[in-house]
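>>> next one to model:
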Amino acid sequence: MEFYAENKAGHRAKWISRGATLAEWHVPDRQGVTADIVLGFDDEAGYASGDNQHFGCTTGRYANRIAAGKFTIDGKEYQLALNNGPNHLHGGPKRGLDKVDWEGESFQHECGAGVIFRYSSPDGEEGYPGRLDVTVKYTLTDVGEMVIEYEAVTDQPTHVNLTNHSYFNLAGQGTPSALEHVLRLEADHYTPKDATGIPTGEIAPVAGTPYDFTNPTALGARIKELGEPQLDGYDHNFVLNGKPGETRLIAELVDPQSGRKLTVATDQPGVQLYTGNFLKGQPGKGGVTYPGYSAVCLETQAFPDSPNKPDFPSTLLRPGETYRQACIYRCGADDV
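Have a look, this model is predicted:
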């Protein structure tokens, strides 16, 4: 099913039930010209295809990677499905939250409109223990925010890490590069990783490295200095400044050409910066194609492989507890 909303700022949004996905977000630029700023497909069939790169979806049960697809809870080891070389990625290959149909219900209130999605993941789905009842609420507010609120409860101890995997191009989807976008991150540290994408456990300073976005920097300015040929771009978790659990501004992304600016606020400890390195000309909306670097993801999250890293913030959820987190994307146009 498809769900739609508009706001007083001239924004329009579309969501689909497969993957509880943000499929369109139309935003005016500094001249008042509206463009869709997220990558995706024209219909749900595209999202079910093999070319889907998690465009706009809700990612889980565990967003990002878990080493060897294994973790241990209360002395019992669990084996998850492997779908990223030797590791588990984004909830699994067949029944991750991005690949299932959610129940959706639209709503409208005085500050905006949106949709509430619900899905019950059964015990054992993709190897995860326990039934997980998940709710994702999207609200398009009249001040230009896309508020995403997550809740989940379980009947057995399990690990949970949810995020949204929207690919942003503030010049408009179909623009061939986002490397001219200027990014500032509230992150003094990041988590180095091995060749398969698993964090080493180190928390490293960004100062003096290509990972330093503490001052506004074009995404492409130092991308060739990364020295990780298997990635050919950014696909890294940044350790956010501030206290996890408290919602704070963590990122600003600006397209100088259109004047659109996206800010990101979250209560999570980390954000994955991904520059669309693995896009290879997939067909997208309106007959365009998506080459590498044609969008950027800012995925608010717990750290990758937290279930196997006791020094990382915990992602363990037990019966009687409620997983809650929020991400607020806000987009508008500035004279930049």
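
>>> okay, CA-based contacts and neighbour counts for the rest of this
Noted.

>>> looking at the chain, which residue ends up farthest from its center?
Computed with Cα atoms, centre = their mean, the residue of the chain farthest from its C-alpha average is Gly75, at 31.1 Å.

>>> tell me where the stretch 101-250 of the chain has strands.
Secondary structure of the stretch 101-250 of the chain by DSSP state E, counting those that start in this stretch: the strands cover 103-109, 112-121, 132-141, 145-154, 158-159, 163-164, 182-185, 189-190, 204-205, 217-218, 235-239, 248-254.

>>> okay, these in a markdown table with mean neighbour count next?
Compiled in a markdown table, the strands of the stretch 101-250 of the chain are given as follows (neighbours: other Cα atoms under 10 Å):
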| stretch | mean neighbour count |
| --- | --- |
| strand 103-109 | 15 |
| strand 112-121 | 21 |
| strand 132-141 | 22 |
| strand 145-154 | 21 |
| strand 158-159 | 24 |
| strand 163-164 | 28 |
| strand 182-185 | 21 |
| strand 189-190 | 22 |
| strand 204-205 | 15 |
| strand 217-218 | 18 |
| strand 235-239 | 24 |
| strand 248-254 | 22 |
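
>>> to compare against the first, here's the next sequence to fold:
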Amino acid sequence: MTPLPPGLTREFFGRADGADVHRYTLGRPGGPRVRVLDYGGVLQSLEAPDRDGRPGNVVLGFGDLDGYVANNRPGADRVFLGAVIGRFANRIAGGTFTLDGVQHRVPQNNGKNSLHGGPAGFDTRIWAATGISDGDGVALRLTLVSPDGDQGYPGRLTTEVTYRVDARDRLRLTYRATTDAPTVVNLTNHTYWNLAGEGSGDVHEHWLEIAASRFCPTGEDLIPAGDPAPVEGTPFDFRRPARIGARIGEPDPRLVTGQGYDHNWVLDRGAPFAARAWDPASGRLLTMWTTEPGLQFYSGNYLTADLAGTGGRPYHRGAGFALEAQHFPDSPNRPDFPSTVLRPGEVYHQETVFALTTADEPPVA
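Now for the predicted structure:
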């Protein structure tokens, strides 16, 4: 085994599919401490200080490997805690799409739709791991080869996801993928955040700001319906900080269908950030930047109390929120959306960065 660089440690975490699974810890003394699994590329925990300097884990996860494996079993109501999502994040309507005149069928695991790459998506795989240390911090690179036909997707896809705690103590996620045949790719990370601390209750008192003037309205199946629409005058307007729970119960049919927020925002080009979230109890402030055109904000609507977290406490509805940087849902069936097609000789690239600081009040741009 190749020795790991300073600032990165490795420990045995269990066995899945007949193979060993490991947990890696990244960080430096006094900075954030990040734990990542090579199972599903899961971000299991992230410890960051509150306004008084006290560290706490601010992401949802399971305490052992059995929790993740059980959540991925057939018939499980999967919640994708902290996982890398692929090949295609979000939903594909009807589980079908046409590429270069050829129709492809992918698993219908969300009603009639395909969700998050199918029942055996990238969140269920064991990734190869490599440690990296350079002038910009310490990193863990995860690599996965998805064969042609995997979950119905064409082309042999090689994917790299790199978790880096950089020199500025930010968490940087870099994605890279190549293919040997035309395919569609949409990768993201499904971390749930609770800035008051994992297992501390719901996130409805968190303040959220999203740099987006439009969002994708959805129908009953949570597939985008029609063109992106202005957020102005709707419960989806987070251009100025607002509490997550302030309008979540309004009788807007797009909220009622999803039992809360589970929608794609069309990020404004040239904005100083993609999103910010602030917790008044701890003072923690999360700032997010991304190269992606869209952001799926999910308010943890389907979390249930039978999910026990890393701290042993149950995750009720709204126990965390996800900010999933990605292309738009159902893009393979929507030529008017930014393309998710990847061809041989091209490189899929995405970078998403998270910074955790503190503030005494919700910041206003």
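
>>> got a TM-score for the two of them?
TM-score for the superposed chains, counting by TM-score structural alignment, normalised by the length of structure 1: 0.96, backed by 332 aligned residues with a Cα RMSD of 1.3 Å.

>>> which one of the strands of the stretch 101-250 of structure 1 lies nearest to Asp43 of structure 1?
strand 103-109 (16.7 Å; Cα to Cα).

>>> so where is that closest one in structure 2?
Under TM-score structural alignment, strand 103-109 of structure 1 corresponds to residues 128-134 of structure 2.

>>> mean per-residue distance, that stretch to structure 1?
By mean Cα distance after the TM-score superposition for structure 1, the fitted stretch 128-134 of structure 2 averages 1.6 Å away from its aligned residues in structure 1.

>>> how far off centre is that stretch?
Offset of stretch 128-134 of structure 2 from its chain centre (Cα atoms, centre = their mean, to the nearest Å): 21 Å.

>>> now the helices: where do they sit in structure 2?
65-71, 253-258 (DSSP state H).

>>> may I see the ones you listed organised as TSV, with mean neighbour count and distance to Ala305 of structure 2 added?
As requested, the helices of structure 2 are exported to TSV (neighbours: other Cα atoms under 10 Å; distance: least, Cα to Cα, whole Å):
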stretch	mean neighbour count	distance to Ala305 of structure 2
helix 65-71	17	14
helix 253-258	17	19
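
>>> make CSV out of those and add distance to Ala325 of structure 2.
Shown next, in CSV, are those (distance: least, Cα to Cα, whole Å):
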stretch, distance to Ala325 of structure 2
helix 65-71, 22
helix 253-258, 19
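
>>> let me see the contact set for the counterpart of Asp235 of structure 1 in structure 2.
Using TM-score structural alignment, the equivalent of Asp235 of structure 1 in structure 2 is Asp262. By Cα atoms under 8 Å, 6 or more residues apart in numbering, the contact set of Asp262 of structure 2 is Leu222, Gln296, Phe297, Tyr298, Ser299.

>>> can you get me a residue count around the closest residue to Thr124 of structure 2 other than its chain neighbours?
Nearest non-adjacent residue to Thr124 of structure 2, counting by Cα to Cα, 6 or more residues apart in numbering: Gly40, 5.1 Å away. Gly40 of structure 2 is flanked by 26 other residues according to other Cα atoms under 10 Å.

>>> quick one: contacts for the aligned partner of Gly40 of structure 2 in structure 1?
Using TM-score structural alignment, the equivalent of Gly40 of structure 2 in structure 1 is Gly19. When the contact criterion is Cα under 8 Å, 6+ apart, the partners of Gly19 of structure 1 are Cys57, Thr58, Thr59, Leu97, Asp98, Lys99, Val100, Asp101, Trp102.

>>> now, which of these lie within strands?
Thr58, Thr59 (DSSP state E).

>>> kindly indicate which of the contacts of Gly19 of structure 1 lies nearest Leu89 of structure 1.
The closest of those, once distances to Leu89 of structure 1 are taken by Cα to Cα, is Thr59, at 9.4 Å.

>>> tell me the counterpart of that closest one in structure 2.
Residue pairing (TM-score structural alignment): Thr59 of structure 1 is matched to Ile85 of structure 2.

>>> how far away is that match from Gln108 of structure 2?
Using Cα to Cα, to the nearest Å, Ile85 of structure 2 is found at 16 Å from Gln108 of structure 2.

>>> neighbour count winner among these two?
Ile85 (26 against 19).

>>> I'd guessed the more buried one sits against Gly118; true?
No. If you go by Cα atoms under 8 Å, Ile85 of structure 2 and Gly118 don't touch, sitting 9.8 Å apart.

>>> relative to Pro119 of structure 2, how far out is the residue nearest to Ala93 of structure 2 when sequence neighbours are not counted?
In this structure, Ala93 of structure 2 finds its nearest non-sequential neighbour in Asn113, 4.9 Å apart by Cα to Cα, 6+ apart. Applying Cα to Cα, the value for Asn113 of structure 2 to Pro119 of structure 2 is 12 Å.
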